[in-house]
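S.K.: Sequence first, then the predicted structure:
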Amino acid sequence: MRIAYKLMLLVCGFFLLAEIGLANQVEKTTRFNRNTDLLIMQFDCKTDVDDIHSAAALKMLMTNPRFSTINYYAVAGSYGVQEGLYVPPNDLFKMAFDENWADAHSNREKAVEKVRVVVLGYLQKGGNIWIAEAGQSDFSAALIKALQKDAPEINTAKRIHIVQHSDWNEQVTSEESLAFVKVKSNYHKIPDGNAEGNGTPGFRTPGYNSWKTNVKDTELIQIWRKAIEIGLRYNGKDGRYNNEAVASGGLDFSDLSEVCWILGIEDIKDTEEFFSTFGR
């Protein structure tokens, strides 16, 4: 009797593991549909300069042949309630994204409206929206409220996916906005992109400058040079956060871990692997 019972438990355990594996596989393969969906990366740019490096990394990833057909959009100035000075990204964003971005720092209401129009077009055609929060979720909350007012028939809790990797970003999102997006969007909290070996890439690397040997494209070289120049110019200045990885001459594009998760490439280990894989 004991042998039969143990055999039954073993069989049940096998089928349970098989179901979990299938569920994980389905989740990974259906996470982002490049044929219908829109990727948005929203940068707070306050007060850490890591967003500047993350913008350059996003551009490099989106120009790689593997991902060059993806529809994406960027937002600058999507900060929450934190204090401190802004890191002006406009020169870099114009260089990297042309007109494919919104400036929420200069005029948040105008930026929300601009993004709402873009997002609504994808939603009405059956696509989903994936937001990588390179900052806080206050802008996302405002965007969802604008969509609900304009198109209440859209189920934002299923159609808008928000991905956050940082505990600190959540802490400096207003309590109202954070509670709102966790109910009105499909909210994902993933492991922090500042560390390696936790299930997402670790993209904070002090002293790293080997990108120069991997990036071959002239435009991307100029974009990375601009990002590094802006980062060094504003890092720790006038009370801004002092990012030690940047101060050491290294890189920090930890927010890109969210994009990697969205696109199903979260198995990338670190900065070196990212550049050796996607540098051109």
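M.R.: Sure thing, it's come through. Numbers count the residues shown, from 1 in each chain.

S.K.: For the rest of this, base every contact and every neighbour count on C-alpha atoms.
M.R.: Fine.

S.K.: residue contacts, R280?
M.R.: N64, N214, V215, K216, D217 (Cα atoms under 8 Å, 6 or more residues apart in numbering).

S.K.: State the distance from the fourth one to K149.
M.R.: Pointing back at K216 there. 46 Å (Cα to Cα, to the nearest Å).

S.K.: Regarding Q222, what is its secondary structure?
M.R.: What DSSP: H, G, I helix; E, B strand; the rest coil gives for Q222 is helix.

S.K.: quick revisit: top of the contacts of R280 by number of neighbours, please.
M.R.: Neighbour tally across the contacts of R280 (other Cα atoms under 10 Å): the maximum, 18 neighbours, falls on V215.

S.K.: Looks like that one contacts I221 (just checking).
M.R.: Yes: counting by Cα atoms under 8 Å, V215 does reach I221; the two are 6.4 Å apart.

S.K.: next one: the longest helix along the chain to chain centre, how far?
M.R.: Counting by DSSP state H, the longest helix found in the chain is helix 2-29. Helix 2-29 sits 33 Å away from the centroid of its parent chain (Cα atoms, centre = their mean, to the nearest Å).

S.K.: need the helices for the stretch 151-280 of the chain, in chain order.
M.R.: Listed in chain order, the helices of the stretch 151-280 of the chain (DSSP state H, counting those that start in this stretch) span 156-159, 167-171, 175-184, 211-214, 218-234, 244-247, 256-262, 271-278.

S.K.: K94 is nearest to which of those helices?
M.R.: helix 218-234 (10.2 Å; Cα to Cα).

S.K.: ok, residues contacting the closest one?
M.R.: The contact list for helix 218-234, computed with Cα under 8 Å, 6+ apart, reads 49-50, 52-53, 56, 59-60, 87, 89, 92, 95-96, 212, 215, 240, 246-247.

S.K.: count of residues packed around R34?
M.R.: Other residues lying near R34 total 18 when counted by other Cα under 10 Å.

S.K.: pretty sure it is in contact with N71, am I right?
M.R.: Yes: using Cα under 8 Å, R34 is in contact with N71, at 7.3 Å.

S.K.: Put this next to the previous one:
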Amino acid sequence: MKKNLFLVILLTVLGISSNIFARPYFDKEKDLLLACFDLKPDEDDVHAAAALACMLQHPDLSGIQYFAVAGAYGIQNGKYIHTATPEFFNNLFGHKNKKWTDAHENRDQSVKKVRKLVKKTLKSGGKVFIQEAGQSDFTHDMLKALIEAGVDRNVIKSKVIVVQHSNWNEDKSDQTKLEWVKNNTYYVKIDDGNSPDNNTPGYNNKNTRFMTQALASENPNAKARSFWEQANKICKGWEASWENPTIANGGVDFSDCVENWWIFDLKDKTDSIAKFWERYVINKP
């Protein structure tokens, strides 16, 4: 009898543990991708935004709910890449204030707009996956506003998934705000997307062949080509306060997109730049 009782308790504990540690998966029917780009000071966000836009054009992600935020930066110094908005983001994601917002231009308005969208998603039973392609300050401010709007903290803890790959992004967040986000959301820290020698793809490479392929007139993916033409033009024309060495040498750095790789559970489909390029950038639509 005692043995049977012990087995029941053990199985119950294991069941609870598996639920706690089971990762959430993106439901294309009802979940929201919130892509937050700091665009300050590193030009890698220009490349990451272009790469994400290529993904959104593919049948893999066709029809998903998404919204982008430009200017979701923290306490870092350096210049905001203002030439990336509005034309570039309009081309990548759709019309401003419908599919993206500029938090650099008007932070309070952006917080309110995103809060409304997130609240609607949660109320409909969906989850919100936040691609933290920058710092967590904007996420903190938006979620605090969400609580003030009546959303329960427990819902945020279980239904808002924040994905971060960069130690630098964490270091340049307001630390009080970062700790709050870590404690009040489903916070996931994955390995750095700048390195090929860990558990995420290395989406940073100085090899010029990838940009050459994207820009080639023979590239059958005309939309992707236009995205990378704009990205390349912005980066070449930008007088950076800090110059990204990969981009300066003609390579590609969309390292923040390892967060999309994790969110959409792409695994070996895009576990290298070459595979990503074949699937999303130089593919025949």
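M.R.: Done, it's in. Since this is a predicted model, take the numbers as computed values, not measurements.

S.K.: TM-score for the pair, please.
M.R.: The TM-score (TM-score structural alignment, normalised by the length of the first structure) is 0.86; 256 aligned residues with a Cα RMSD of 2.1 Å.

S.K.: Output the contacting helices and strands for the helix or strand following the longest helix of the first structure.
M.R.: Counting by DSSP states H and E, the next helix or strand C-terminal to helix 2-29 of the first structure is strand 38-43. Applying 3 or more Cα pairs under 8 Å, 6 or more residues apart in numbering; DSSP states H and E, one finds that strand 38-43 of the first structure contacts strand 71-76, strand 129-134.

S.K.: count of residues packed around the counterpart of E278 of the second structure in the first structure?
M.R.: Using TM-score structural alignment, the equivalent of E278 of the second structure in the first structure is S276. If you count neighbours by other Cα under 10 Å, S276 of the first structure ends up with 14.

S.K.: And for V117 of the first structure?
M.R.: Counted with other Cα under 10 Å, V117 of the first structure comes out at 13.

S.K.: Next up, the contacts around it.
M.R.: Contacts of V117 of the first structure (Cα under 8 Å, 6+ apart): none.

S.K.: ok, back up a step: mind picking the two most distant members of the contacts of R280 of the first structure?
M.R.: Maximum distance among these (Cα to Cα): 12.9 Å, for N64 and N214.

S.K.: Tell me the residues that contact both of these two, please.
M.R.: G279, R280.

S.K.: How about the contacts made by the residue lying closest to A103 of the second structure once chain neighbours are set aside?
M.R.: Leaving aside its sequence neighbours, A103 of the second structure sits nearest to G71 (Cα to Cα, 6 or more residues apart in numbering; 4.9 Å). The contact partners of G71 of the second structure, taken as Cα under 8 Å, 6+ apart, are C36, F37, D38, L39, K40, Y80, D102, A103, H104, E105.

S.K.: So which of the residues you listed sit within strands?
M.R.: Among the contacts of G71 of the second structure, the residues falling in strands (DSSP state E) are C36, F37, D102.

S.K.: Quickly note the distance from the last one to D38 of the second structure.
M.R.: What it means is D102 of the second structure. For D102 of the second structure relative to D38 of the second structure (Cα to Cα), the value is 10 Å.

S.K.: Settle it for me: which of those two has more neighbours?
M.R.: Legend: neighbour count by other Cα under 10 Å for D102 of the second structure and D38, higher for D38 (28 against 22).

S.K.: tell me the contacts of the equivalent of the more buried one over in the first structure?
M.R.: The pairwise alignment with the first structure assigns D38 of the second structure to D44, based on TM-score structural alignment. Taking Cα under 8 Å, 6+ apart, we find D44 of the first structure in contact with D51, A76, G77, S78, Y79, G80, A134, G135, Q136.

S.K.: Residue in the second structure paired with the third one?
M.R.: G77 of the first structure maps onto G71 in the second structure when the alignment is built from TM-score structural alignment.

S.K.: got a list of what T200 of the first structure touches?
M.R.: So T200 of the first structure contacts I190, P191, D192, G193, S257, C260, W261, E266, D267, I268, K269 (Cα under 8 Å, 6+ apart).

S.K.: secondary structure class for G78 of the second structure?
M.R.: coil.

S.K.: Run a quick neighbour tally on it.
M.R.: 13.

S.K.: does it really touch L39, like I thought?
M.R.: No: G78 of the second structure is not in contact with L39 according to Cα under 8 Å; the separation is 10.0 Å.

S.K.: Skipping adjacent residues, who's closest to V155 of the second structure in space?
M.R.: Using Cα to Cα, 6+ apart and skipping residues adjacent in sequence, the residue nearest V155 of the second structure is L122, 7.8 Å away.

S.K.: so the one you found makes contact with K157?
M.R.: No: with contact defined as Cα under 8 Å, L122 of the second structure does not reach K157; the gap is 11.5 Å.

S.K.: Pick out whichever of those two has more residues nearby.
M.R.: Ranked by neighbour count (other Cα under 10 Å), L122 of the second structure and K157 place L122 first, with 19 against 16.

S.K.: now do the same end-to-end measure for stretch 248-263 of the second structure.
M.R.: First-to-last distance for stretch 248-263 of the second structure - Cα to Cα - comes to 29 Å.

S.K.: do stretch 260-277 of the second structure as well
M.R.: OK, stretch 260-277 of the second structure end separation, Cα to Cα: 15 Å.

S.K.: same check, this time on stretch 156-170 of the first structure
M.R.: By Cα to Cα, one end of stretch 156-170 of the first structure lies 20 Å from the other end.

S.K.: And for that stretch, what's in contact with it?
M.R.: Residues from elsewhere that reach stretch 156-170 of the first structure (Cα under 8 Å, 6+ apart): 123, 127-137, 144, 148, 178, 183-193, 255, 257-258, 262.

S.K.: And the buried ones among these, selectable in ChimeraX?
M.R.: Provided next is the ChimeraX selection string for whichever of the contacts of stretch 156-170 of the first structure are buried by 16 or more other Cα atoms under 10 Å:
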select :123,127,128,129,130,131,132,133,134,135,136,137,144,178,184,185,186,187,190,191,192,193,255,257,258,262
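
S.K.: OK, contacts around the match of E278 of the second structure?
M.R.: Per Cα under 8 Å, 6+ apart, neighbours of S276 of the first structure: N214.
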